[in-house]
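**Student:** turn this into a structure:
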Amino acid sequence: MHNFLLVLEFILALALMIVVLMQPSKADGLKGFITGGSETFFSKNKSRTKEALLVKLTVVTAVLFAITTIALNIV
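**Tutor:** You can find the predicted model right below:
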């Protein structure tokens, strides 16, 4: 059981790092200044984009990572 949790913890740690690194930067930089920060189709439908999926994956992976960490401390 302990070895399984260790392997699962390692896999979740790698997955969490990959998902976080795949997320785009939140800083607009000059883009917001030049375009005036206008609303686009993608900003209105943000819940259906790749960024929304990555945010959900990050939350799920982080929760699973926390659960396995607690389980490893109990075992």
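
**Student:** contacts, neighbours, all on C-alpha from now
**Tutor:** OK.

**Student:** quick one: the strands in this protein, in order.
**Tutor:** For the chain, no strands are identified by DSSP state E.

**Student:** off-centre distance for the biggest helix by length in the chain?
**Tutor:** Ranked by residue count, the top helix of the chain under DSSP state H comes out as helix 50-74. Centroid separation for helix 50-74 versus its chain: 9 Å, with CA atoms, centre = their mean, to the nearest Å.

**Student:** just stretch 17-30 next, same as before
**Tutor:** Distance, centroid of stretch 17-30 to centroid of chain: 10 Å (CA atoms, centre = their mean).

**Student:** here's the other one to compare against:
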Amino acid sequence: MTVEQILIVALIVVGILLIVTVMMQPSKQQDALSALSGGAGDLFAERKSRGFEAVMRRATAILGGLWFIIGFALMYLSAH
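**Tutor:** Okay, here's the model as predicted:
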């Protein structure tokens, strides 16, 4: 396998993991309903994530960054 093929497989795997982590994050539906009914102040309040939510937010951020890095590496390799 070439480096490009390995990066393509890695991009697909990271993309699937990214989708899974986004889908596993807790719903913020109540916050959205609150914003529509006039309670938008709580929507933008800074709340610290705890436990499972914190892990999922961190995993999503890391996987998203990794996905972009792999994508840029693939663009660089295809141009050179």
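
**Student:** got a TM-score for the two of them?
**Tutor:** The TM-score (TM-score structural alignment, normalised by the length of the first structure) is 0.73; 61 aligned residues with a CA RMSD of 1.9 Å.

**Student:** quick check: the longest helix of the first structure compared with the second structure, mean distance?
**Tutor:** After superposition onto the second structure, helix 50-74 of the first structure sits on average 0.2 Å from its aligned residues (mean CA distance after the TM-score superposition for the first structure).

**Student:** what span of the second structure lines up against that helix?
**Tutor:** Mapping helix 50-74 of the first structure onto the second structure (TM-score structural alignment) gives residues 52-76.

**Student:** and the residue nearest the centre of the second structure?
**Tutor:** residue 60 (3.4 Å; CA atoms, centre = their mean).

**Student:** next up, the contacts around it.
**Tutor:** Applying CA atoms under 8 Å, 6 or more residues apart in numbering to residue 60 of the second structure gives the contacts 18, 21, 22.

**Student:** how does it look with 6 Å?
**Tutor:** By CA atoms under 6 Å, 6 or more residues apart in numbering, residue 60 of the second structure lies in contact with residue 21.

**Student:** now swap in residue 25 of the second structure and tell me
**Tutor:** Applying CA under 6 Å, 6+ apart, no residues qualify as near residue 25 of the second structure.

**Student:** the first structure: which residue goes with that one?
**Tutor:** So residue 25 of the second structure corresponds to residue 23, using TM-score structural alignment.
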